[in-house]
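Participant: the sequence and its predicted three-dimensional model are supplied below.
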Amino acid sequence: MPSPTDRFSDRVENYVRYRPSYPAAVLDVLREEIGLTPDWSIADVGSGTGISAALLLDNGNEVFAVEPNGPMRAAAEKLLAPYPKFHAVDGTAEATTLDARSVDAVVAAQAFHWFDPAAFGGECRRILKPNGWAVLLWNARRLDATPFLRGYEELLQKYGTDYARVRHENVDESRLDCFFGTSARRRSVENFQPLTLDGLRGRLLSSSYVPADGDPSQAAMLSELDDLFAREQTNGQVVIEYDTEIYFGQIA
């Protein structure tokens, strides 16, 4: 299997077009819980194609988007070029290259499960200003809320190459405690992603754990996806429902 750094390199186009964004309610939670203001500087670690960075930039924040994967970082640079407060950084969670005590918060969106939690925690302590905050975000797909979502999960279980091993739900309290050094607080908000058939196909193919182009099982997987869509669509769309999970705390 490809390394965490490389495994999305052949999925970038679909990732940009079909991955869900984060709802604006995330910002409301962060304002309420940690005092987020537009003048904070933020390290967005494992920033990928810039989905979470865009949310923070729209809030007025200066964002240092740390991403080791070249194609994903290039996509973010293209997407976010209009933002003068956006800075792309070639670095990793464990070695961001950012200056010591340089940011007010560290955010990792849909990425923490790829990191070494202890090493990432140490790097956060280095780059955070005194009393700075760490925030972990995930769009957690609801697995059993509708017949469509049950069918989609069954499809992933059937065709996913290493789905059970790499899914972010494997992050447990021990990994969170190892990172934060204490118990983190948690909030969640709803998020919904309506998709046409083309969008659903792209969303599936953006996942690193499904068969890639050239894999003989990809065609069978997409055929079953098309059948699922035909059964469950309403007015030419299905909806992937998420709970956007927000963990936050100050690194002990």
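Facilitator: Cool, the structure landed. Numbering: from 1, shown residues only.
Participant: when you work out contacts or count neighbours from here on, use the C-alpha atoms and nothing else.
Facilitator: Fine.
Participant: ok, the closest residue to E123 other than its chain neighbours - contacts?
Facilitator: Leaving aside its chain neighbours, E123 sits nearest to E94 (5.8 Å; criterion: C-alpha to C-alpha, 6 or more residues apart in numbering). Shown in contact with E94 (C-alpha atoms under 8 Å, 6 or more residues apart in numbering): 115-116, 119-120, 122-123.
Participant: Q193: which of those residues is nearest?
Facilitator: F115 (26.5 Å; C-alpha to C-alpha).
Participant: second structure follows, compare the two:
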Amino acid sequence: MQNSTLRFSNRVEDYVKYRPHYPAAIIPLLEQQHLLKPGLPVADIGSGTGISAELFLQKGYTVWGIEPNVEMRQKSEALLQSYPDFKAIDGTAEATTLPDHSVALVAAGQAFHWFNREQCRREFKRILKPGGGVALIWNERLTATAFEKDYEELIVRHGNQYQKVDHRNIDDAAIEAFFAPGTVTLSVFNNQQVFTYEGLEGRLLSSSYMPVKDGPGYTEMVADLKALFNQYQTGNQVIIHYATKVYWGRLS
């Protein structure tokens, strides 16, 4: 299987344009639970192009973005250059390079399923201040509509390693074990994206398990995607719904 730190190197532009962002309501949730503290940095692990980092930056928090993929990291620096409190760092979940007890919160947006859980747990405990928290965030694509069900089937049909790397392979029991003996709470927010065909194709291509543009399997995949879009579009648009899941708690 391809090295997880390299999987998105050739998908950066589609990732920036077409990946879903996260609901702003996540920040008040974490503040109410005292997992965010003004003046203390947030470590965004697997920060990618900065989608999750920007969520915290917009609310005035300092963010250290830990990202091993050079193309993704450089894109985050370019996109977030207007935020002086953002610093991108070449590191991994298992070896962040951050000082001991330096952050109030460790966050991971759409990334935790790539980590070595045993190793990153030790690293998170090392860099967290006493009482510091962890927030694991995913936009989980739903299959509630006929379009969404057929879109999922298309991904299964054309995706390379999709069923092996899908973040849903990590279930609630695995996440509870990660936080144990501490407890973890799940909060869920509604989220969605509205796409024209161009956007839908870009969203599909942003996933590391799909054929790359003009690569093997691309032509067949696009033919199926166009037929799917034409079948379900209304006003030249389709909607993908998400449940944004936030698992939050403290590591004992």
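Facilitator: All right, it came through fine. For clarity, every value in this text was computed on a predicted model and none was experimentally measured.
Participant: V171 of structure 1 versus the residue nearest to E123 of structure 1, what's the distance?
Facilitator: Here E94 of structure 1 is placed at a distance of 17 Å from V171 of structure 1 (C-alpha to C-alpha, to the nearest Å).
Participant: am I right that F115 of structure 2 is in contact with A93?
Facilitator: Yes - using C-alpha atoms under 8 Å, F115 of structure 2 is in contact with A93, at 6.3 Å.
Participant: more crowded one of those two?
Facilitator: A93 (27 against 16; other C-alpha atoms under 10 Å).
Participant: does the more buried one count as helix, strand or coil?
Facilitator: Counting by DSSP: H, G, I helix; E, B strand; the rest coil, the backbone at A93 of structure 2 sits in coil.
Participant: what of V210 of structure 1?
Facilitator: V210 of structure 1 ends up coil, using three-state DSSP.
Participant: that one maps to what in structure 2?
Facilitator: Residue pairing (TM-score structural alignment): V210 of structure 1 is matched to M210 of structure 2.
Participant: name the nearest residue to its match, sequence neighbours excluded.
Facilitator: Using C-alpha to C-alpha, 6+ apart, the nearest residue to M210 of structure 2 is G159, at 4.7 Å.
Participant: quick one: the one you found from N69 of structure 2, how far?
Facilitator: From G159 of structure 2 over to N69 of structure 2 (counting by C-alpha to C-alpha), the distance is 22 Å.
Participant: do the same with D100 of structure 2
Facilitator: 23 Å.
Participant: where exactly do the helices run in the stretch 1-150 of structure 2?
Facilitator: 12-18, 26-32, 51-57, 70-79, 117-127, 146-158 (DSSP state H, counting those that start in this stretch).
Participant: in contact with the residue nearest to M210 of structure 2: list those residues for me.
Facilitator: Contacts of G159 of structure 2 (C-alpha under 8 Å, 6+ apart): 209-211.
Participant: run through the neighbouring helices and strands of the one helix or strand L200 of structure 1 maps to.
Facilitator: Assigned by DSSP states H and E, L200 of structure 1 falls within helix 197-205. In terms of contacts (3 or more C-alpha pairs under 8 Å, 6 or more residues apart in numbering; DSSP states H and E), helix 197-205 of structure 1 is packed against helix 12-18, helix 217-232.
Participant: average offset between that helix and structure 2?
Facilitator: Its matched residues in structure 2 lie on average 0.4 Å from helix 197-205 of structure 1 after superposition (mean C-alpha distance after the TM-score superposition for structure 1).
Participant: return the set of buried residues in that helix.
Facilitator: Of the residues in helix 197-205 of structure 1, 197, 199-205 count as buried by neighbour count, 16 or more other C-alpha atoms under 10 Å.
Participant: my read: I51 of structure 2 touches H21, true?
Facilitator: Yes - between I51 of structure 2 and H21 there is a contact under C-alpha under 8 Å: 6.2 Å.
Participant: how near is R121 of structure 2 to D214 of structure 2?
Facilitator: 39 Å.
Participant: closest to A88 of structure 1 out of the contacts of E94 of structure 1?
Facilitator: Using C-alpha to C-alpha, the contacts of E94 of structure 1 come closest to A88 of structure 1 at E123, 17.8 Å.
Participant: quick one: that closest one and A95 touch, right?
Facilitator: Yes - between E123 of structure 1 and A95 there is a contact at 6.6 Å, judged by C-alpha under 8 Å.
Participant: more neighbours, the two?
Facilitator: Applying other C-alpha under 10 Å to E123 of structure 1 and A95 shows that E123 carries more neighbours, namely 20 against 14.
Participant: might you report the residue contacts of the counterpart of the more buried one in structure 2?
Facilitator: Applying TM-score structural alignment, one finds that E123 of structure 1 aligns to E123 in structure 2. By C-alpha under 8 Å, 6+ apart, the contact set of E123 of structure 2 is 93-96.
Participant: next, count neighbours for the nearest residue to L56 of structure 1 once chain neighbours are set aside.
Facilitator: Among residues not flanking L56 of structure 1 along the chain, V63 sits closest, at 7.1 Å (C-alpha to C-alpha, 6+ apart). Neighbourhood size, V63 of structure 1 [other C-alpha under 10 Å]: 27.
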